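Student: Pasted the sequence and its predicted model underneath.
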Amino acid sequence: MAITSANQLELLQTAEAVAREKMIDPGLVVEAMEESLARAAKSRYGSEMDIRVSIDRKTGKATFTRVRSVVEDEELENYQSEMTVEQAKQYMADPKVGDTYVEEVPPVEMGRIAAQSAKQVILQKVREAERDRQYEEFKDRAGTIINGLVKREEFGNVIVDVGAGEAILRRNEKIGRESYRPNDRIRCYIKDVRREPRGPQIFLSRTAPEFMAELFKMEVPEIYDGIIEIKAVARDPGSRAKIAVISYDGSIDPVGACVGMRGSRVQAVVNELQGEKIDIIPWNEDQPTFLVNALQPAEVSKVVLDEEAGKIEVVVPEEQLSLAIGRRGQNVRLASQLTGLDIDIMTEEEESARRQKEFEARTGLFMETLDLDEFFAQLLVSEGFTSLEEVAYVELDELLVIDGVDEGTAEELQARARDYLEAKAKAAIDAARALGAEDSLIDFDGLTPQMIEALAKDGIKTLEDFATCADWELAGGWTTDGGERIKDDGILEPFGMSLEEAQDMVMTARVLLGWVDPAELEPEVSEDDEAEGDEEAADTGAGV
């Protein structure tokens, strides 16, 4: 098959038809044709030749050219596509290295094999262009809701026709025991869009918390306009959910706006989520207050927050315990997800018994270590003292507020506490040395004598040993084995060391040993930050 005047325009017509059908740029189809014709020409003239084809976008005429580059004598490798300066003088006036010589060659006759190869090239290029178009169309739509038609179901995964391509709703992203038939309409949240060799992959979800947030945004105009903001969402898909909202307009009730007239707005979301019950909760910056709201409909008697540990204790009346926990722990689990806190729920009786036990344990500690009678030890505990360190190192005035304690008694109490702590620290250091702990570890800032003893018992006896530790080895953590979470106990976990503290201490040890350059740990300053710094400096200079 030769590219004759009879079928030159046919090339352009074919390109336009394919482009229209696949919704891609006709120019991409023409480029694919040029490449396929160039391959066919190479098979005729020789694969080492640099043959290029250009199709006129108006007339459809295909021009075949051979390109040769001018190179240095010692760099000449391919005689068919390269030539030296001397050789180029036959074709060009004053040739230089880097110049190219282009000459037109006769069009080729395309045999059956060449035509089939050209067809494959065009199809491949069109397929790649189609995939790129799909990816470009959907990459910015991640995080939004899309409507589609169910095409088929494969191994529990639903393949959805979303117009310009196919998307997948995986089995674990469906609500409960949802089942779909071909041509059912479905509404999903676009969770992720990835570019992969087999084409763009669009992953959908109906269980993501963001799906519920987007549904409320569609049903509640105040959320869409930014007057009401969704601060947090927690879901047990298909069963129950909690959503925290706040209003930036004092005249608008965020909960009422989300519920709607006679519950019309929230009911629309519930219907879409297969009857999932939704608790709409007013968000509050005060975490304990927010938690009380999140545990609705249970009533809470008292909340104790431990900000450092990220834990919170909730005390409820005995008759409210089952309501607060919920069926299979659902209520407290959703409240924990919503607040981002570990919640420990107990009844008033359990809390009273626990506090009594703590009171007795601290009383016994002070009686034994400070040589006090029971009444005086109980007095200390009642005033809020929980450890020997507090007694030893608080300001003297804090002890003087206790009834019956004068300055001499306060000083004696502190002296006894410090003597006991120093003796205990010396015993721990002696034990660590006996185990082989070296001064490099003992003198390292941040480690208490008891920590050093614990490390030595675990075989960590030098600063080098300490620097090779992972943060989770020191502070503890969790690993997953066969789908089951297993707790890893940290060596220093009993001393309240967090992962962040462990990371900082290990990195400090590595810097001291010269393993890490301190400059590498400094955060990089971006151009924007530098510009801001220059502006601040200019403002400061202007104000002088």
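Tutor: Structure's in. What do you need?
Student: Please count neighbours and contacts with C-alpha atoms only from this point.
Tutor: Will do.
Student: Give me the buried positions along the longest strand along the chain.
Tutor: In terms of residue count, the longest strand belonging to the chain (DSSP state E) is strand 185-196. By 16 or more other CA atoms under 10 Å, the buried positions in strand 185-196 come out as 186-193.
Student: and these as CSV, adding distance to residue 152?
Tutor: Below are these laid out as CSV (distance: CA to CA, whole Å):
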residue, distance to residue 152
186, 12
187, 15
188, 16
189, 18
190, 18
191, 20
192, 20
193, 20
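Student: take a look at this one as well, against the first:
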Amino acid sequence: MAITSANQLELLQTAEAVAREKMIDPGLVVEAMEESLARAAKSRYGSEMDIRVKIDRKTGRATFTRVRTVVEDDLLENYQAELTVKQAKQYKSDPQVGDEIIDEVPAVELGRIAAQSAKQVILQKVREAERDRQYDEFKDRKGTIINGVVKREEYGNVIVDIGRGEGVLRRNEKIGREAYRPNDRVRCFIKDVRREARGPQIFLSRTAPDFMAELFKMEVPEIYDGIIEIKAVARDPGSRAKIAVVSNDGSIDPVGACVGMRGSRVQAVVNELQGEKIDIIPWNEDMPTFLVNALQPAEVSKVVLDEDAERIEVVVPDEQLSLAIGRRGQNVRLASQLTGLDIDIMTESDDSARRQKEFEERTKLFMDTLDLDEFFAQLLVSEGFANLEEVAYVEVDELLVIDGVDEGTAEELQARARDYLDAQNAKALEAARALGVGEDLIEFEGLSPQMVEALANDGVLTLEDFATCADWELAGGWTTQDGQRVKDDGILEKFDVSLAEAQDLVMTARVMLGWVDPEELIGDSAEGEEGDDAEVEENEE
């Protein structure tokens, strides 16, 4: 088939028909045709030639041209696609290196094989354009709810027709034991959109916490308008969920607005989630207060927050323990997800027993080390003294408030405490030196003799060894493994060294060794402070 003898407008009509069917730009189809014709022409004239085809967008006429590039004489390699400056003068009066010489060549006859190859090129280009169009359309809809129709089920995964594409609702993204049949309508959350070789993959979900948040946004106008804000969502799909909300308008109750008249709003969400029970909780900036709300309907007696470890201890009445934990730990697990903290729940009797044990241990410590009778040691503990350092170095006035303690008794107590600590320090240094600790580490400011001994027991013997330590190796920390928070014990953790303190100690050692320029540290610190100041000013504005 010769292009010149065919009805040239058929090219444009075919391109428009394909583009309309696939919902893509007709220009992309025409470009695919141009590429396929150029490939057919190369097989006719030679693969080394640079043959290009241009189809007129109005008339449909295809123009075949041969393009050659002007190069230096000594760089001429491909005689079919390149020519020298001297050769180019036959076509151009003043050719320059890099110029292109374009000649029109006769149109080619498309044989059966060439036509089939051209068809494959066009189909491939159209398929790529269709995939790009799908990806561009759905990538911006990630994080929204979409309605679809079930097409089929493959190995437990549901393929959903979502209009101009297909989405996959995986088995683990379905609620409970949901079962779908072809042509069932389903509402899903677009969890992710990925560009892959086989085309864009659209992953749907009905178990994602954001799915519930989006459903509430659809049912509660105040959330859609931004008057009420959803701060956190935790779900046990198909069973129970907790959602924390806060109102930006003091006159509007966020919980009441989400519940609706006679529970109409929340019931609409519950029905969509297959009867999932939903606790709507008022959010609070104060984490302990928020946790008390999150553990509803259980009552909480006391909350102790450990921000460094991101853990929180909750004390509940003995009869409330099962309610606070919930069936199979569901209530406390959802509260933990909602707050982002690990929660330890104990009863009032357990808390009392623990405090009694601590009281006895501290009493025994003072009795053994300070040679006190039980009654006097209990008085010290009752006044809040927890260790010998507090007794040894506290202001004398704080000891005088204890009944029966005069100035002489206070001085004697402090002298005994200091003598004992000095003896312990000397013992620790002796043990550290026996392990081979260098004097540079012993004399390093900020490390007590007991700390030096602990470092030596862990193989840290010199200041260089210490400078190579990470802050979490010294102070301890938490890591997440398989979704569970795991405790990393620190060498100096038992001495209550924080991460910030550990980092300061390590950086000081590196400066002393000349590994770090102290001016750089000052510069980084100043930049950080300026950034903080700028952020404060921006917030004030």
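Tutor: Ah, there it is. Not measured: the values here are computed from a predicted model.
Student: Which parts of the stretch 1-150 of the first structure are strands?
Tutor: Here the stretch 1-150 of the first structure has its strands, by DSSP state E, counting those that start in this stretch, at 51-55, 62-70, 82-83, 100-104, 145-154.
Student: ranking those strands by burial, who's on top?
Tutor: Among these, the stretch with the highest mean neighbour count (mean count of other CA atoms under 10 Å) is strand 82-83, at a mean of 23.
Student: so what secondary structure elements neighbour it?
Tutor: Applying 3 or more CA pairs under 8 Å, 6 or more residues apart in numbering; DSSP states H and E, we find strand 82-83 of the first structure packed against strand 62-70.
Student: Show me what the strand it packs on is packed against.
Tutor: Using 3+ CA pairs under 8 Å, 6+ apart: strand 62-70 of the first structure touches strand 51-55, strand 82-83, strand 100-104.
Student: go with 10 Å
Tutor: Packed against strand 62-70 of the first structure by the contact rule (3 or more CA pairs under 10 Å, 6 or more residues apart in numbering; DSSP states H and E) you find helix 5-22, helix 26-45, strand 51-55, strand 82-83, helix 85-88, strand 100-104.
Student: on that earlier part again, for residue 371 of the first structure, find the nearest of the strands of the stretch 1-150 of the first structure.
Tutor: strand 145-154 (69.2 Å; CA to CA).
Student: following that closest one, which helix or strand comes up?
Tutor: Following strand 145-154 of the first structure in sequence order, the next helix or strand is strand 157-161 (DSSP states H and E).
Student: which residues are contacting that next one?
Tutor: Contact with strand 157-161 of the first structure is made by 147-153, 166-174, 179-188, 202-204, as judged by CA atoms under 10 Å, 6 or more residues apart in numbering.
Student: before we move on, what about stretch 523-532 of the first structure?
Tutor: Under the criterion CA under 10 Å, 6+ apart, residues 533-538 lie in contact with stretch 523-532 of the first structure.
Student: buried residues in it?
Tutor: By neighbour count, with 16+ other CA under 10 Å as the criterion, stretch 523-532 of the first structure contains no buried position.
Student: Burial check on residue 536 of the second structure, number of neighbours?
Tutor: By the criterion of other CA atoms under 10 Å, residue 536 of the second structure has 11 neighbours.
Student: quick one: secondary structure of it?
Tutor: Recorded secondary structure, residue 536 of the second structure: helix (DSSP: H, G, I helix; E, B strand; the rest coil).
Student: ok, now which ones touch it?
Tutor: So residue 536 of the second structure contacts residue 530 (CA under 10 Å, 6+ apart).
Student: Would you mind measuring from it to residue 526 of the second structure?
Tutor: According to CA to CA, to the nearest Å, residue 536 of the second structure and residue 526 of the second structure sit 15 Å apart.
Student: Quick check: the gap between residue 25 of the first structure and residue 32 of the first structure.
Tutor: 11 Å.
Student: what do the two both touch?
Tutor: Shared contacts of residue 25 of the first structure and residue 32 (CA under 10 Å, 6+ apart): 15, 126.
Student: So these two - more neighbours on which side?
Tutor: Under the criterion of other CA under 10 Å, the comparison of residue 25 of the first structure against residue 32 puts residue 32 first, with 22 against 17.
Student: and the more buried one, what pairs with it in the second structure?
Tutor: When the second structure is aligned by TM-score structural alignment, residue 32 of the first structure is paired with residue 32.
Student: Once you drop chain neighbours, what's closest to residue 243 of the first structure?
Tutor: Distances taken as CA to CA, 6 or more residues apart in numbering place residue 233 nearest to residue 243 of the first structure, at 4.5 Å, with adjacent residues excluded.
Student: count of neighbours near the one you found?
Tutor: The tally of other residues near residue 233 of the first structure (other CA under 10 Å) stands at 23.
Student: before we move on, what about the one 3 residues further on?
Tutor: Using other CA under 10 Å as the criterion, residue 236 of the first structure is surrounded by 19 other residues.
Student: My guess is it contacts residue 175. True?
Tutor: Yes: counting by CA atoms under 10 Å, residue 236 of the first structure does reach residue 175; the two are 9.3 Å apart.
Student: Now do the shared contacts for those two.
Tutor: By CA under 10 Å, 6+ apart, residue 236 of the first structure and residue 175 have these common neighbours: 207-208, 276.
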